[in-house]
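A.B. asks: Got a predicted structure plus its sequence, pasted below:
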Amino acid sequence: MSKKSASSSALRRPTMTDVAKAAGVSQSTVSMVLNNVEGARLAATTRARVLSVAMELGYRLTRRDPVLPAAQAQGVGGRRLVAYLVDELSTSVHPVQSVDGARDAAWQHDCVVSVAVTRGNPAQEAAAIEAFKSHPQLLGFVYSTIFTREVQIPASLAGVPTVLLNCHSAGFSGPVVVPSEVAGGHGATEYLLGKGHTRIAYINGEPWMEAAKDRLKGYRRALATHDIAFDPSLVQDGDWNMSSGYAAARELMRSERPPTAIFCANDLMAMGALDALHEQGIKVPDQVAVMGYDDQEMAQHTRPALSTALLPNYEMGRTALEALLEVARSDPSIKPGARARVLKIECPVVSRDSA
């Protein structure tokens, strides 16, 4: 670790992302251990390792800080209600991890989280908002989306403490929590450059999506930092699925000058790339290195284990909840013309065997 990174790490509070990275487990595993989730089937050695790493890093196992003076006087156990709106929950693990982060942080701050899945339906969204607003212990809203995009904030949220999670909106002046995607793409590419690779291919997701655009931007910036010209022939568009990673990797390896490393915009496409390389008898990482993005649970179990950049869904959920508590302490109104307070959560590289 460089002096600069060591210094910056010392200045900020350790997160579950830090514990997961140091312990070599997923964020969900860390959450289950540190929150002592009942019924979690985890090996004793895993629990011991997570707790040991958490103590070594100085992670605060309990954060029962007082939130609002009125909290102790209302409801069973003094807990307040946080309304969590999300457009989709069942089609991806990412929003589930964000809910977990918000729920854990809420419980430690004497609150409970209630989740409403709106499916992007305006009528369902409006009904959920009105139902939540009628609750006497409502603290505020976390308004979230399954993928990063611009949204139109419902007018009914005006004057109610609100935090945007994984989305943004013109004219919104409250906290906005999003992943630092450009830095994530830059960091993953920088990692491969640091391993001596100069011909690095990139398999993107659907190019219209903000995550795909930003990760590509980070890839290009890292190349430019090292005075390596951007080569469009090394970029393939995928669709986030394993099959597109497989097809793109085969296409890349058929070129006259194939890459020595392939950076994929998510883990599923990276797994497809691994399959394509294995099928062609190409050894990873000896002949071609592979890097993913997301750090899904399955990334630890590929052969070789997948190096990747972590999409910090859990920490984003925690941060959104803690930001909501800050808003609830102060003026919750949305001020016309005010700029949003954007909180970008880092996407660190998780080094494993494929790169």
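C.D. replies: Ah, there it is. Note that the structure is a prediction, hence the values are computed from the model and not measured.
A.B. asks: Every contact and neighbour count from this point should use C-alpha atoms.
C.D. replies: Noted.
A.B. asks: Tell me which residues are up against stretch 213-230.
C.D. replies: Here stretch 213-230 makes contact (C-alpha atoms under 8 Å, 6 or more residues apart in numbering) with 181-190, 198, 202, 204, 207, 265.
A.B. asks: which pair in those residues spans the largest distance?
C.D. replies: Thr198 and Pro207 (23.5 Å; C-alpha to C-alpha).
A.B. asks: so Ala54, which of the three states?
C.D. replies: For Ala54, the secondary structure call by DSSP: H, G, I helix; E, B strand; the rest coil comes out as helix.
A.B. asks: How about it, nearest residue that isn't a chain neighbour?
C.D. replies: Val19 (5.7 Å; C-alpha to C-alpha, 6 or more residues apart in numbering).
A.B. asks: Return the residues in contact with the one you found.
C.D. replies: Contacts of Val19 (C-alpha under 8 Å, 6+ apart): Val30, Val50, Val53, Ala54, Leu57, Tyr59.
A.B. asks: which residue ranges form the strands in the stretch 151-300 of the chain?
C.D. replies: 162-168, 175-179, 200-204, 235-237, 261-264, 289-291 (DSSP state E, counting those that start in this stretch).
A.B. asks: any chance of these in TSV, plus mean neighbour count and distance to Thr45?
C.D. replies: Formatted as TSV, the strands of the stretch 151-300 of the chain follow (neighbours: other C-alpha atoms under 10 Å; distance: least, C-alpha to C-alpha, whole Å):
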stretch	mean neighbour count	distance to Thr45
strand 162-168	27	34
strand 175-179	24	32
strand 200-204	26	37
strand 235-237	19	41
strand 261-264	29	32
strand 289-291	28	28
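A.B. asks: Which one of these lies nearest to Ala10?
C.D. replies: strand 175-179 (21.4 Å).
A.B. asks: where exactly do the helices run in the stretch 51-200 of the chain?
C.D. replies: Under the criterion DSSP state H, counting those that start in this stretch, the stretch 51-200 of the chain carries helices at the ranges 93-108, 122-133, 181-194.
A.B. asks: residues in contact with the longest one?
C.D. replies: With C-alpha under 8 Å, 6+ apart as the contact definition, helix 93-108 has outside contacts at 28, 35, 62-65, 82, 86, 88-90, 112-113, 145-146, 313-322.
A.B. asks: okay, now the one to match up with it:
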Amino acid sequence: MATIRELAQYVGVSIATVSKVLNNQTGVSKETELLVLDAAKKLNYRPNLNARHLKTGTSKTLGIIAEDLTVFNTPDIIDGIGVCCESRSFHYILGNLRFDKLFGHESGNADQKNRLVLDMMDQMLSKQVDGIIYIGCHSHALTILSRNESTRFVCAYCYSEDPSIPAVIFDDREAAKKVTNLLLAKGHTKIGVVAGVKDSFHTNNRLFGIQESLYEHSVPYNPHFICYADWTRDQGYQCAAELLERGATAIFAMNDLMAMGVLDYCNQHGIEVGRDVALIGFDNREISSVCRPSLSTVALPLFEIGHTAASILLDMIENKEKTHPSRILLDCAIIERESTGFHSSLHQV
């Protein structure tokens, strides 16, 4: 593998000229540029990124710490980060904490999780990354991250308790409010809710949105129409039995897996979803469009979360004079399908 000096000798130009061509700088004729690029290809030239870092003070590389790559939200967020990095000539290194595989939905194990995060941060920083994007499995507060002069952080799908660290998440509360508005507009006032676990950021924000919508429409809030579950399909099935027995004519499940459990119960008990009861989920998982009836749901701006987080971090690295709020809320979209009684359509919320 050739060095930049060997490239210069091969073409018969100065090292400075080769450097300009390889770094897309001006001041070199088109003919010379083509000669250098052709030589780089023939001699199998690869840039020395460590040397470039020492010279420029930047590695042009981001670190991504994902709580778990297997959780549905993470791949699209990483895709958004990757597209942003590519557009601005940056690379990224990816680390996977495997939290969901190791701990599931458990809220404990804080010390063990913090040790894993710190170990991963050390690995990233040893590779001279210019900044780190931390991707959560779900929206929750991080106590382990802290901003300092040498390390730049941005949170995606979670947030830091340090207000100086930007966080990019989606607007749970507004999305749930719009879902409730939709069901009320269809004439439903007895809206059952298959909620997530009680201590979840998502659960509480979505309940606030539901209550806000009901209040604005002068519909009393009835806690008997709330059934707490653990985000699983089986729990959705159990909650469906309770909510329908209490007289719910519409059900809002706080994720698509629990909505599938509601659909299972209805199908087994001769209840036609979309006619006898309206049903809407959350997350727009792949199964929502292929089940029968197809499931109305809320689509999350996952790609946009990743792209926005990367854009903010790159602005920080490149010292661009831009100010960003400490917490950025992105809009979701309601996708209405057969389960709420209408054909497919898209509504921004």
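C.D. replies: Structure's in. What do you need? Just so it is clear, the model here is predicted, and its values are computed rather than measured.
A.B. asks: still on that earlier bit, can you put the helices of the stretch 51-200 of structure 1 in CSV and add mean neighbour count and distance to Ala338 of structure 1?
C.D. replies: Converted to CSV, these look like this (neighbours: other C-alpha under 10 Å; distance: least, C-alpha to C-alpha, whole Å):
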stretch, mean neighbour count, distance to Ala338 of structure 1
helix 93-108, 22, 26
helix 122-133, 15, 24
helix 181-194, 23, 24
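A.B. asks: Export the ones you listed as a markdown table, with columns for distance to Pro232 of structure 1.
C.D. replies: Formatted as a markdown table, these follow (distance: least, C-alpha to C-alpha, whole Å):
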| stretch | distance to Pro232 of structure 1 |
| --- | --- |
| helix 93-108 | 30 |
| helix 122-133 | 40 |
| helix 181-194 | 16 |
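A.B. asks: Which of these sits closest to Glu279 of structure 1?
C.D. replies: Comparing the helices of the stretch 51-200 of structure 1 by C-alpha to C-alpha, helix 181-194 comes nearest, at 22.8 Å.
A.B. asks: which SS class is Leu343 of structure 1?
C.D. replies: Three-state assignment for Leu343 of structure 1 (three-state DSSP): strand.
A.B. asks: Just give me the match in structure 2 for it.
C.D. replies: Here Leu343 of structure 1 is matched to Ile328 in structure 2, going by TM-score structural alignment.
A.B. asks: so its match makes contact with Ile165?
C.D. replies: No. At 11.2 Å, Ile328 of structure 2 does not count as touching Ile165 under the criterion of C-alpha atoms under 8 Å.
A.B. asks: Neighbour count for these two, which is higher?
C.D. replies: A side-by-side neighbour count of Ile328 of structure 2 and Ile165, using other C-alpha atoms under 10 Å, places Ile165 first with 20 against 17.
A.B. asks: Aligned to the more buried one, what sits in structure 1?
C.D. replies: In structure 1, Ile165 of structure 2 lands on Gly174 (TM-score structural alignment).
A.B. asks: give the contact list for its match.
C.D. replies: Residues near Gly174 of structure 1 by C-alpha under 8 Å, 6+ apart: Thr162, Val163, Leu164, Val327, Ile334, Arg339, Ala340, Arg341.
A.B. asks: Run those residues past structure 2 and keep the common ones.
C.D. replies: Cross-checking the contacts of Gly174 of structure 1 against structure 2 gives Thr162, Val163, Leu164, Arg341 as conserved contacts, using both residues aligned by TM-score structural alignment, their matches' C-alpha atoms under 8 Å.
A.B. asks: The helix or strand encompassing Ala320 of structure 1 vs structure 2 - mean distance after superposition?
C.D. replies: Ala320 of structure 1 is part of helix 313-329 when elements are defined by DSSP states H and E. Once fitted to structure 2, helix 313-329 of structure 1 is off its aligned match by 1.4 Å on average (mean C-alpha distance after the TM-score superposition for structure 1).
A.B. asks: can you list the residues that contact that helix?
C.D. replies: Contacts of helix 313-329 of structure 1 (C-alpha under 8 Å, 6+ apart): 15-17, 27-28, 67-68, 94-95, 97-106, 139-142, 161-165, 174-179, 345.
A.B. asks: residue range for it in structure 2?
C.D. replies: By TM-score structural alignment, helix 313-329 of structure 1 lines up with residues 302-318 in structure 2.
A.B. asks: Stretch 269-282 of structure 1 now?
C.D. replies: Counting by TM-score structural alignment, stretch 269-282 of structure 1 pairs with residues 258-271 of structure 2.
A.B. asks: How far off centre is the matching stretch?
C.D. replies: Here stretch 258-271 of structure 2 is found 29 Å from its chain centre; the criterion is C-alpha atoms, centre = their mean, to the nearest Å.
A.B. asks: Repeat that for stretch 72-80 of structure 2.
C.D. replies: Using C-alpha atoms, centre = their mean, the offset of stretch 72-80 of structure 2 from its chain centre is 6 Å.
A.B. asks: Read off where that stretch ends up in structure 1.
C.D. replies: Using TM-score structural alignment, the partner range for stretch 72-80 of structure 2 is residues 93-101.
A.B. asks: That stretch vs structure 2, average offset?
C.D. replies: When structure 2 is superposed, stretch 93-101 of structure 1 averages 1.8 Å from its matched positions, counting by mean C-alpha distance after the TM-score superposition for structure 1.
A.B. asks: all helices for the stretch 201-350 of structure 1, in order.
C.D. replies: 210-225, 242-253, 267-279, 313-329.
A.B. asks: how about those in CSV, adding distance to Pro232 of structure 1?
C.D. replies: Putting the helices of the stretch 201-350 of structure 1 into CSV (distance: least, C-alpha to C-alpha, whole Å) gives the following:
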stretch, distance to Pro232 of structure 1
helix 210-225, 10
helix 242-253, 11
helix 267-279, 19
helix 313-329, 31
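A.B. asks: Just send those helices back as TSV, with distance to Arg303 of structure 1 and mean neighbour count too.
C.D. replies: Formatted as TSV, the helices of the stretch 201-350 of structure 1 follow (distance: least, C-alpha to C-alpha, whole Å; neighbours: other C-alpha atoms under 10 Å):
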stretch	distance to Arg303 of structure 1	mean neighbour count
helix 210-225	25	20
helix 242-253	15	21
helix 267-279	8	24
helix 313-329	25	23
